[in-house]
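Trainee: Structure for the following, please:
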Amino acid sequence: MEVRHQDTDTRGIVDPAGLLTRVRFRRHRPAEPLRHYVEWYWLIDWDLPEPYASQIVPHPAVNLTFQWDEDEGPPYGELTGVTRSLYTRKLSGRGRVCGVKFRPGGFRPYAPAEPVSRWTDRALPAEDVFPQATGEAARTVVTPVDDRDRVAALDAFLSALAPAPDPQAALAMELVRRIRADRTVRRVGDFADAEGLSTRALQRLFSAYVGVSPKWVLLRYRIQEALDHAGTHSDTDWAALADELGYADQAHLIRDFTATVGVPPTAYAQAAAPA
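Mentor: Modelled structure (predicted):
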């Protein structure tokens, strides 16, 4: 799959043009010692005259966010596990979010007492997992005006957690990376064999460290590629794309895309096309 610079990668965002005309969206690298487990920080600020619903086809990643809806209350922290359905976030008034996107497989060392599947499809107060994620900690992260200060606050928060090295987390992260990068990976059983694992061992590893099954990860990355393609090409050969992404046929791609995004890929592509 195509490798992109983090500032231009909008895969997973439904209608990225619509979102980016309404919010200030940035990504930043964490401090070097944190990069093994953290993919990037993402920051969003908005000041909207009318509400807007942002929709995401989530990555197989856990996110820790510090948020401030300025018209609704004080800053707070939230932990969001891997979300298997379309994620919708309603934005209104003025606000900001400072998020930590952990690498798929990279969150478990920060909360080793529970399998990552414990948090799948859940959003809960960050203090429930990290007692340090108090309202004051959230305020320290989200209130600075300068991005450098927000990034420094995120670095300080995560560095204080000091996770122990975990070889199984490293293995899980590498396996997810291979699934994402290699379109020849089409069957979980074949992938497990190629990696010297039983299918059951691979499934147990993903449940404990990623939060979802390897098959779900494979299908999710396919859908994200199809979503990105639909948003940038109005004349897609869907049968050819289905074959490229490893689907048995076009009908399977259309079914999965519609179930995930809520509309067929052709309708999405038409809506995304420039007027």
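
Trainee: CA only for contacts and neighbour counts going forward, please
Mentor: Fine.

Trainee: Burial check on the nearest residue to V263 once chain neighbours are set aside, number of neighbours?
Mentor: Leaving aside its chain neighbours, V263 sits nearest to F257 (7.5 Å; criterion: CA to CA, 6 or more residues apart in numbering). Neighbour count for F257, taken as other CA atoms under 10 Å: 22.

Trainee: contacting residues for F257?
Mentor: F257 sits next to 223, 226-227, 263-265 when contact means CA atoms under 8 Å, 6 or more residues apart in numbering.

Trainee: Quick one: those as JSON lines, columns for secondary structure and neighbour count too.
Mentor: Listed next are those as JSON lines, based on DSSP: H, G, I helix; E, B strand; the rest coil; neighbours: other CA atoms under 10 Å:
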{"residue": "I223", "secondary structure": "helix", "neighbour count": "23"}
{"residue": "A226", "secondary structure": "helix", "neighbour count": "23"}
{"residue": "L227", "secondary structure": "helix", "neighbour count": "23"}
{"residue": "V263", "secondary structure": "coil", "neighbour count": "14"}
{"residue": "P264", "secondary structure": "coil", "neighbour count": "17"}
{"residue": "P265", "secondary structure": "helix", "neighbour count": "23"}
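
Trainee: Turn the residues you listed into CSV, including distance to Y41.
Mentor: Formatted as CSV, the contacts of F257 follow (distance: CA to CA, whole Å):
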residue, distance to Y41
I223, 23
A226, 25
L227, 23
V263, 30
P264, 31
P265, 30
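
Trainee: Walking through the stretch 101-250 of the chain, point out its strands one by one.
Mentor: With DSSP state E, counting those that start in this stretch, the ranges of strands along the stretch 101-250 of the chain come out as 123-125.

Trainee: before we go on, could you also do this sequence so I can check it against the first one:
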Amino acid sequence: MATTWGRTADGGTWELAVRPPASGLRGQVLEYRGYRMDLRHPRRRLEVPTAVMTMVFGFDGPIRLVDAVTPGVAASYSSLVAGMRRTGTVGEHNGRLHGIAVSMTPRAAYGVFGPALGDLTNQWVDLADALGPGTAGRLREQLFEAPGWEARARLLDGFLLGRLADSRPWAPAVEWVWRELNLNAGQVGVQEMADEVGWSRRRLEMLFREQVGLPPKSCARILRLQRALREYRDAPDRDGAQVALRSGYFDQAHLSREFRATLGCTPSQFLAHRASEIGAEPTDRLTGEVTTAVLPNSDRELAR
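Mentor: You can find the predicted model right below:
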């Protein structure tokens, strides 16, 4: 695994190990990300909704998850599965964190979890509830006792190849609609796609909830938001009106409303958090995507 280390300005340390999956998993499992943090202060991170499912095996310390828009929705986990969510998540920990995360496509997640994937809609779930306590406990113990990140990645390769070997495939219509949504960054009508596959809109939404985790319209919103974040990243001088137009929003006001409804803050507030020097450790949780902003510890809620 490609491993990097660093030290924060106040003397904290971090380690990050990233590896792609085995060749038989490529295109379904995106990457493994091992991490070890020993920071001097608690850390709060705003996580953006993405079209990715995450399975986390924690070895040291729980993480508290809070809905970015509805702070009353909160829970703490050591190991968990995070389904696709309509709203962002604020992750909080005390500065010590150790574990490994698996990022996978919804298609792979359906293979791993089966129809139970629908129960993960807009939720976080304890890993034992998602995989079963025996399977989750044994795998976590094996990963913890493995001699290093590469050995852990090989264990995950074997586990996931086994789970996916006899898994249920997506319905062909779900496969086609998901591809269209991604090819068009969410800028395609749900009814238009339903007509193309010969399904009613209601039937398509029901299958998407079961096999993807969210209905097509919610998936399209996530993909448009990710497109906007890439636009901001790749062309920092581009104004909000241009970003909105290129990302499929009616205008800049529409883009700003979507940020507030999804992340609880405006685009400028989110970008200001990303530009701050609060943390020196790597920020984004998925290579090539804009997923995270580090928040000040003094802010108990996002700016409204």
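
Trainee: TM-score for this pair?
Mentor: Overlay of the two chains. TM-score (TM-score structural alignment, normalised by the length of the first structure): 0.77; 253 aligned residues with a CA RMSD of 3.1 Å.

Trainee: rewinding a little: the helix or strand hosting the residue nearest to V263 of the first structure vs the second structure, mean deviation?
Mentor: Assigned by DSSP states H and E, F257 of the first structure belongs to helix 250-261. With mean CA distance after the TM-score superposition for the first structure, helix 250-261 of the first structure departs from the second structure by a mean of 1.4 Å once superposed.

Trainee: what does that helix correspond to over in the second structure?
Mentor: The aligned range for helix 250-261 of the first structure in the second structure is 252-263, by TM-score structural alignment.

Trainee: for the matching stretch, which positions count as buried?
Mentor: Residues of stretch 252-263 of the second structure classed as buried by neighbour count (16 or more other CA atoms under 10 Å): 252, 255-256, 258-263.

Trainee: ok, now stretch 174-181 of the first structure?
Mentor: For stretch 174-181 of the first structure, burial by neighbour count (16+ other CA under 10 Å) applies to 175-176, 179-180.

Trainee: what does stretch 215-229 of the second structure give?
Mentor: Here stretch 215-229 of the second structure shows 215-217, 219-229 as buried, counting by 16+ other CA under 10 Å.

Trainee: quick one: which of the residues you listed is nearest M206 of the second structure?
Mentor: P215 (7.2 Å; CA to CA).

Trainee: close enough to count as contact, that closest one and R209?
Mentor: Yes: when contacts are counted by CA atoms under 8 Å, P215 of the second structure is listed as touching R209 (5.3 Å).

Trainee: one step back: pick the one among the contacts of F257 of the first structure closest to A242 of the first structure.
Mentor: Set against A242 of the first structure, the nearest of the contacts of F257 of the first structure by CA to CA is A226 (8.5 Å).

Trainee: Counterpart of that closest one over in the second structure?
Mentor: That one, A226 of the first structure, aligns with A228 by TM-score structural alignment.

Trainee: can you count the residues close to the closest residue to that match other than its chain neighbours?
Mentor: Using CA to CA, 6+ apart and skipping the chain neighbours, the partner closest in space to A228 of the second structure is S247 (5.3 Å). The number of residues packed near S247 of the second structure is 24, by other CA under 10 Å.

Trainee: Tell me who's in contact with S247 of the second structure.
Mentor: Counting by CA under 8 Å, 6+ apart, S247 of the second structure has contacts 185, 224-225, 227-228, 231.

Trainee: Identify the residue range in the second structure corresponding to stretch 42-60 of the first structure.
Mentor: Taking TM-score structural alignment, stretch 42-60 of the first structure hits residues 33-51 over in the second structure.

Trainee: measure that stretch end to end?
Mentor: One end of stretch 33-51 of the second structure to the other measures 17 Å (CA to CA, to the nearest Å).

Trainee: Mind listing what's buried along it?
Mentor: 33-39, 43-51.

Trainee: Mark which of the residues you listed are part of strands, please.
Mentor: 33-38, 43-47 (DSSP state E).

Trainee: Need the residues you listed in TSV (columns: distance to R107 of the second structure).
Mentor: Below are those laid out as TSV (distance: CA to CA, whole Å):
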residue	distance to R107 of the second structure
R33	19
G34	23
Y35	25
R36	29
M37	31
D38	34
R43	32
R44	30
R45	27
L46	25
E47	21
